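Engineer: Sequence plus the predicted model coming up.
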Amino acid sequence: MAGDATAGRSATPPCCFLLILLCCCLRLAPNNAEELQRFNHPTKPDGSLSFLVVGDWGRRGLFNQSQVASQMGRIGEQLDIDFVISTGDNFYDNGLTGEDDPEFEESFTKVYTAQSLQKQWYSVLGNHDYRGDAEAQLSPVLRQTDWRWLCLRSFIVNAELAEIFFVDTTPFVRSYFTDSKGHTYDWRAIKSRKAYIREAIEDLESALTESIASWKIVVGHHSIRSIGHHGDTEELVKLLLPVLQANSVDFYMNGHDHCLEHISDKDSSIQFLTSGAGSKAWRGDIKDVNRKDLRFFYDGQGFMSVQLSQADAEIVFYNVFGEALRTLNASKGLHQSI
């Protein structure tokens, strides 16, 4: 029997082993275009899309979070929104302690109670989220607690006329690794910062290149351009911005600076939109950079609405009272504020 088994193995041509090995390698090798998880979200029957954008909010309703949430509910009903985007720093000051942290319900479920906000929330992580159990926010367990919640590191929402690319920007920032200022960060999933950033850029670039959507929107927590407290994020200017410019991205939406803001890109049609005013704001400090490209800045609480059709976009900034502060009207190939 032993002899028969040996004979059977030796009878297999060496090329077959190589073919099997090659197939295994191809199956295991990551395909960058497929690594980003995709979620399909239909448009309205008329082909339009509307959603709200809010960031830096999770404070158990304090610092006007509840007031902002109330106005989001009112505007959300008027616009019949399809979903909500959170630009990160979802739970202050140090993220969640775990999947069973009561702050999830106290800062999310019990605050955003309006009927119009009972839609899917697509969220990214911010630097404050990484100070806690970042894995908890990504866990399906939270989706069982509140079905609206969907938070991943990087992913894509395919909403037919628009593709929205969510990017995990916190690992891009070197100072969180080298000068944590007494804070601890949950880097369990970031084995190599350089490799993580490289793969994130490759995944995004591949997905953007393949996109045929009318509108391309990229969402991250950190600003690329800002005159607010934090200002520009140098790593994103160097590594992420060229990819957006090369792939005709229309809007980059972020939080991080606790304000509402619109800055144009001097080298492309990209519009930088900050919506990080979901709770604590009024920083009171403004940087001198980007002043000539600044279109709007509000140092206070609020949120942003986005309405899209195949050819046109209308983006409105609202304050804590639900008053429209600024409107950006954009058409394909032309961006202008009124």
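Structural biologist: All right, it came through fine.
Engineer: going forward, measure contacts and count neighbours with C-alpha atoms only.
Structural biologist: OK.
Engineer: What is the burial count for the closest residue in space to N319 that isn't next to it in sequence?
Structural biologist: Excluding its sequence neighbours, the residue lying closest to N319 (C-alpha to C-alpha, 6 or more residues apart in numbering) is G302, at 4.1 Å. Burial measure for G302: 35 neighbouring residues, criterion other C-alpha atoms under 10 Å.
Engineer: again, but for D4
Structural biologist: Close neighbours of D4, defined as other C-alpha under 10 Å, add up to 9.
Engineer: OK, contacts around G126?
Structural biologist: Taking C-alpha atoms under 8 Å, 6 or more residues apart in numbering as the contact definition, G126 lies against 87-90, 168-170, 221-222, 256.
Engineer: so which of those comes closest to E34?
Structural biologist: For those, the residue nearest E34 by C-alpha to C-alpha is D168; the value is 16.7 Å.
Engineer: returning to that earlier point: farthest-apart pair in the contacts of G126, please.
Structural biologist: When C-alpha to C-alpha is used, the two most widely separated members of the contacts of G126 are N90 and T169, lying 14.2 Å apart.
Engineer: Which strand or helix spans F165?
Structural biologist: In this structure, F165 is located in strand 162-166 according to DSSP states H and E.
Engineer: after that strand comes which helix or strand?
Structural biologist: Scanning forward in sequence from strand 162-166, with DSSP H and E defining helices and strands, the next element found is helix 175-178.
Engineer: ok, and here's another one to check against it:
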Amino acid sequence: MEKLVVLLALLPCVFMKTLWDPLKDDPPSLRFAVIGDWGGLPLPPYNTKQELMVAAELANTVAKWGADFIVSVGDNFYYDGVKDVKDYRFQKTFENVFDGESLQNVPWYVVAGNHDHNGNVSAQIAYTNVSSRWIYPDLYYDLSFKIPSTNVSVRLLMLDTIVLCGNSDDHVGGQPLGAANPKLAEEQLDWLIKKLESSKDDYLLVAGHYPVWSIAEHGPTSCLLKHLEPLLKKYKVTAYLCGHDHNMQYLQDDRGIGYVLSGAGNFMEHSRRHKDEVPEGYLRFYQGDQETMGAFAYVRITPTAMNVTYIQSGGKSLFQTSLYPRSL
């Protein structure tokens, strides 16, 4: 026994102290994962190895740390969405993949991506009435939470950035082509402004598919830089959650707004082609290496901080950062 103790003492330390330890006494918190671009393939087996590995790690993380919900930031079904509410892709790409025991009672709050809009988004909305954990009440909607045992409030505004900016062709430039229905785009923008104006919440989050800022293959979304970014700054939004680029990025602007890009649910693309279009100092973290086999962001909000951890398949923590309650 003494030899064993000495041997263990001589082993190199392989554990790093993280920003928070979920296994120790913890203040009340709201916890969720952000996952994007996880939508499998349109051919058998209707998923990818990366999607399966991300789903397994998501289940492991939720079992270990807990989660109140999942935020799905679009491209739920590659490459052309679903046809109707009975489409087999709901089972083959979602239900049968994210099937870990710890995920069974965790609600998924969903928005659509550009590939979803190639199909029938109304069918994805209608699937809310079929699945107990798929929650997609409308193209854009408002969620409000309280951190348990506190009066600290968290508001999450779920946007449809394709309705707002138009669809995009990944093979032709990648930028949205302009709103297909300008009236619907204007209605969504008006709705968003009213929600932002009225929010007195301690944490205010906005989620959509397209990124505001990105160094990767699609780059910053010009439409969102014009219409959304000024609103995020004006109303002191805590963070913007998105996907679209198939990697993991964390950016933070000069106002302290966090940009959480989580688009590595199904593919991984190592691209920095638009790095010169992002202001210097904004990019704090980037991971696009294929050997990571996908990742997602895990968010824990307490009364004093919003902690963001990027977790790759297999459980390695890639990056952690913290944001803080709004000062109104």
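Structural biologist: Yep, it's here. The structure presented is a predicted model; accordingly, all values stated were derived computationally and were not measured.
Engineer: Report the contact partners of the residue nearest to N319 of structure 1.
Structural biologist: 54, 68, 259-260, 275, 277-279, 317-320, 322.
Engineer: ditto for S309 of structure 1
Structural biologist: Applying C-alpha under 8 Å, 6+ apart, one finds that S309 of structure 1 lies in contact with 47-49, 161.
Engineer: Recalculate using a threshold of 6 Å.
Structural biologist: Contact criterion C-alpha atoms under 6 Å, 6 or more residues apart in numbering gives S48 as the residues in contact with S309 of structure 1.
Engineer: what's the distance between it and F165 of structure 1?
Structural biologist: S309 of structure 1 sits 18 Å away from F165 of structure 1, taking C-alpha to C-alpha, to the nearest Å as the criterion.
Engineer: for E103 of structure 1, same thing?
Structural biologist: E103 of structure 1 sits 27 Å away from F165 of structure 1, going by C-alpha to C-alpha.
Engineer: thinking again about what came up before, which residue in structure 2 aligns with the residue nearest to N319 of structure 1?
Structural biologist: Matched by TM-score structural alignment, G302 of structure 1 corresponds to A295 in structure 2.
Engineer: One more: G276 of structure 1?
Structural biologist: G276 of structure 1 maps onto G263 of structure 2 when the alignment is built from TM-score structural alignment.
Engineer: try D312 of structure 1
Structural biologist: For D312 of structure 1, the aligned position in structure 2 is occupied by A305, per TM-score structural alignment.
Engineer: which non-adjacent residue is nearest its match?
Structural biologist: Y324 (4.7 Å).
Engineer: any chance you could map the helices in the stretch 51-200 of structure 2?
Structural biologist: Taking DSSP state H, counting those that start in this stretch as the criterion, the stretch 51-200 of structure 2 carries its helices at 89, 121-126, 161-165, 182-198.
Engineer: okay, the third one sits on what stretch of structure 1?
Structural biologist: If I follow you right, that is helix 161-165 of structure 2. When helix 161-165 of structure 2 is aligned against structure 1 using TM-score structural alignment, it corresponds to residues 169-173.
Engineer: Go ahead and name everything in contact with that stretch.
Structural biologist: Residues outside stretch 169-173 of structure 1 that contact it (C-alpha under 6 Å, 6+ apart): 127, 220.
Engineer: what about 8 Å?
Structural biologist: Residues outside stretch 169-173 of structure 1 that contact it (C-alpha under 8 Å, 6+ apart) are 125-127, 130, 176, 190, 193, 196-197, 220-222, 233, 235-236.
Engineer: likewise stretch 275-291 of structure 2?
Structural biologist: Here stretch 275-291 of structure 2 has contacts from 213-216, 219-220, 246-254, 268-271, 319, using C-alpha under 8 Å, 6+ apart.
Engineer: quick one on the thing from earlier: show me what contacts the match of D312 of structure 1?
Structural biologist: Taking C-alpha under 8 Å, 6+ apart as the definition, contacts of A305 of structure 2 comprise 322-325.
Engineer: Scan the residues you listed and report the most crowded one.
Structural biologist: The most neighbours of any of these, using other C-alpha under 10 Å, belong to P325, which has 21 neighbours.
Engineer: three-state assignment of it?
Structural biologist: Put simply, P325 of structure 2 is coil when judged by DSSP: H, G, I helix; E, B strand; the rest coil.
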